[in-house]
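Undergrad: okay, sequence plus prediction incoming.
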Amino acid sequence: MIELVIDQRRKDLGGFEVGRVLPFARRRMVGPFIFFDHMGPAEFQAGFGREVDVRPHPHIGISTLSYLFEGEMTHRDSVGAIQPIRPGEVNWMTAGRGVTHSERFETLRAQGGRMDGIQTWIALPDGDEEIAPSFDHHEADSLPAYEGGGLTARLIAGEAFGAKSPVNIHSPMFYVHWTLEPGARAEIPAQYPERALYVARGEVEVAGQRLTEGQMAVLQPGQALVAQALSPAVVMLLGGEPVGPRFIEWNFVSSSKDRIEQAKADWRAGRMKLPDADDQEFIPLPPDPPPSPNPMS
């Protein structure tokens, strides 16, 4: 059954809108997934401004996973990676004790076109929050895939449906991309204690409930469920084992508030290395929010 439905909240990042789903007030995480943004969909004309680019910024305590349906962007980071990502591919960056990166749109700026994709943050488990930063790229044809009965499926990360992705995860999880034709049915396994389904396009029905574009259904544990496409649909399945409570502030995630304060101080003081290939600008640390006049609010 469905435990909770979360509607995306549209947010302008400076010339580029995203639909934010996680974290949500009533559901901070699903398994290790602590952040889920639907980038676009958006149509760009050639020559658009650089304000759309995501300037260098820092992370700790997570892995970021970028996955596109349409478009292209270029990742640059402080471990030396420079990697374009295209539809169906995976950019997996592990921040660990600290990394900085940027995301640029040079190809779209030159050619124009659509951008549509998902960026997620996966919280690192206890014991791995301070590992060395790293970056991996996986081509689309390296990921397990299935096609039949009106369903096309790709296992992006983790293990599910008897398959295992080559992405080097740090805790039990799964992340799947489904494309369904109208009327197609597909089972959501009961393998993990925390699971969710996000509708990126179209409409589907799960447990008698209609879900539309931009909605995430958090599922109750312990029961396999069937999703049926009511129109051409693109669906993301995600979840896994919980890693425990995490604090999140700006781009920093940790099990320790003190560690986040240290990361803020390091970024403010310029102690976190910028990407060698993109070190001429950066996103400054935003000011701390003012204290609430009501300590219980």
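TA: Alright, I've got the coordinates.

Undergrad: switch to C-alpha atoms for all contacts and neighbour counts from now on
TA: Noted.

Undergrad: wait, Pro125 sits on Ile169?
TA: No: with contact defined as Cα atoms under 8 Å, Pro125 does not reach Ile169; the gap is 10.4 Å.

Undergrad: which one's more surrounded, these two?
TA: Shown here are Pro125 and Ile169; by other Cα atoms under 10 Å, Pro125 has more neighbours (21 against 17).

Undergrad: below is structure B, check it against A:
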Amino acid sequence: MSWLPSNDPVLGDPASCDALELVIVPRTRDLGDGFAVRRALPHGKRQMVGPFIFFDHFGPVQFVSGKGMDVRPHPHIGLATVTYLFDGSIMHRDSEGNIQEIQPGAMNLMTAGRGIAHSERTPDLQRQSGQKMLGLQSWIALPGDSEEISPSFQHYAAADLPMIRDSGFSARVIAGASFGVASPVKMASPWFYTEVTAGADVSVPLDPDHEERAIYLVDGEVEIANERYQGPCLLVFRPGDRITVRTIEPTRMMFLGGDALEGPRHIWWNFVSSSKERIEQAKQDWKTGRFAPVPQEHEFIPLPE
């Protein structure tokens, strides 16, 4: 999706639990038509968790009949986007010719690399009937040697992703490896992303093997080392510690993180790069129409001034 990063301060507190480095309460923004977004990354105290550089929680919102999402074509460079839904559906179209209806539980990874444009809209059928929308969009910054790779798109239906079912909880491995099981999704660097749903009073372990790790509480409440946390919030952990999460009530959460990149990234609008000059080039490329167009689209979001 195409949203300018907010300059508003986002709440972030040092954690009282020794294993926790930071607790981020995302700032809520209304993008119009009652469409609410909670932004956890980037944050003033933490730009990335592994390669995760942008993390938005959108909805829940109920679109009435005839209304829906209309994110017009916009560009990206230097990143991969993950759109993950709990409710609703989105029609993805991109300048590589990919057309895919994104549905709950499916993995949709668009790698921008040297440049791609895409649109995100409510499908016609759901627009006619109205639908509830709830989901997450994340940006994965690409490593330095992959920032200019060819753009691509991967789709895996929910049924094609590994599921783990244990006593009181289930987990869908969206990318990377969790609970000893690996997703089939191809990635430019090591990272992981897993949806975990659990009933009340259930213990769930967070793998200590990943270099950087966080848990995003979508909803519910958990206890970690005798401290309680309620969603929505992002809990960022120090490396190496063994973490056990105990749910206080039924909870939905995302385990995420991965290897740290070799350095920080510059972010402007929808562009991510290790080079300011590359972002300036991308600005001019979009402004002058040098990005490939998105088939079947006749609109676009102009470059912010």
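TA: The structure has been received and is ready for your questions. A quick note: this is a predicted structure, and the numbers were derived from the prediction, not measured.

Undergrad: all the helices of the stretch 51-200 of structure 1, residue numbers only.
TA: Shown for the stretch 51-200 of structure 1, the helices assigned by DSSP state H, counting those that start in this stretch span residues 106-111.

Undergrad: that one: strands as residue ranges?
TA: Assigned by DSSP state E, counting those that start in this stretch, the strands in the stretch 51-200 of structure 1 fall at 54-59, 62-70, 73-77, 82-85, 90-94, 99-104, 113-123, 134-138, 145-148, 151-160, 163-164, 173-180, 185-188, 194-201.

Undergrad: closest to Val30 of structure 1 out of those strands?
TA: strand 194-201 (5.8 Å; Cα to Cα).

Undergrad: now Cys233 of structure 2: how far from Pro151 of structure 2?
TA: Distance, Cys233 of structure 2 to Pro151 of structure 2, using Cα to Cα, to the nearest Å: 32 Å.

Undergrad: then Ile279 of structure 2?
TA: With Cα to Cα as the criterion, Ile279 of structure 2 and Pro151 of structure 2 are 17 Å apart.

Undergrad: what about Gly117 of structure 1, neighbour count?
TA: Gly117 of structure 1: 22 neighbours (other Cα under 10 Å).

Undergrad: center of structure 1 - which residue?
TA: By Cα atoms, centre = their mean, structure 1 has its centre lying nearest to Thr120, at 1.1 Å.

Undergrad: what does it align to in structure 2?
TA: Thr120 of structure 1 maps onto Ser138 in structure 2, with residues paired by TM-score structural alignment.

Undergrad: same question for Ala217 of structure 1.
TA: Checking TM-score structural alignment: Ala217 of structure 1 goes with Leu235.

Undergrad: name the SS class of its match, please.
TA: The three-state label given to Leu235 of structure 2 by DSSP: H, G, I helix; E, B strand; the rest coil is strand.

Undergrad: in this structure it contacts Glu212, no?
TA: No: between Leu235 of structure 2 and Glu212 there is no contact under Cα under 8 Å: 11.4 Å.

Undergrad: the longest helix seen in structure 2 corresponds to what range in structure 1?
TA: If you go by DSSP state H, structure 2 has its longest helix at helix 276-287. On the basis of TM-score structural alignment, helix 276-287 of structure 2 is assigned to residues 257-268 in structure 1.

Undergrad: mind listing residues that contact the matching stretch?
TA: 58, 60, 247, 249, 252-254, 272, 284-285 (Cα atoms under 8 Å, 6 or more residues apart in numbering).

Undergrad: average distance between that stretch and structure 2?
TA: Stretch 257-268 of structure 1, aligned to structure 2 and superposed, deviates on average by 0.5 Å (mean Cα distance after the TM-score superposition for structure 1).

Undergrad: residues of that stretch that come out buried?
TA: 259-260, 263-264, 267 (16 or more other Cα atoms under 10 Å).

Undergrad: turn those residues into JSON lines, including distance to His138 of structure 1.
TA: Formatted as JSON lines, the buried residues of stretch 257-268 of structure 1 follow (distance: Cα to Cα, whole Å):
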{"residue": "Arg259", "distance to His138 of structure 1": "31"}
{"residue": "Ile260", "distance to His138 of structure 1": "30"}
{"residue": "Ala263", "distance to His138 of structure 1": "29"}
{"residue": "Lys264", "distance to His138 of structure 1": "31"}
{"residue": "Trp267", "distance to His138 of structure 1": "30"}
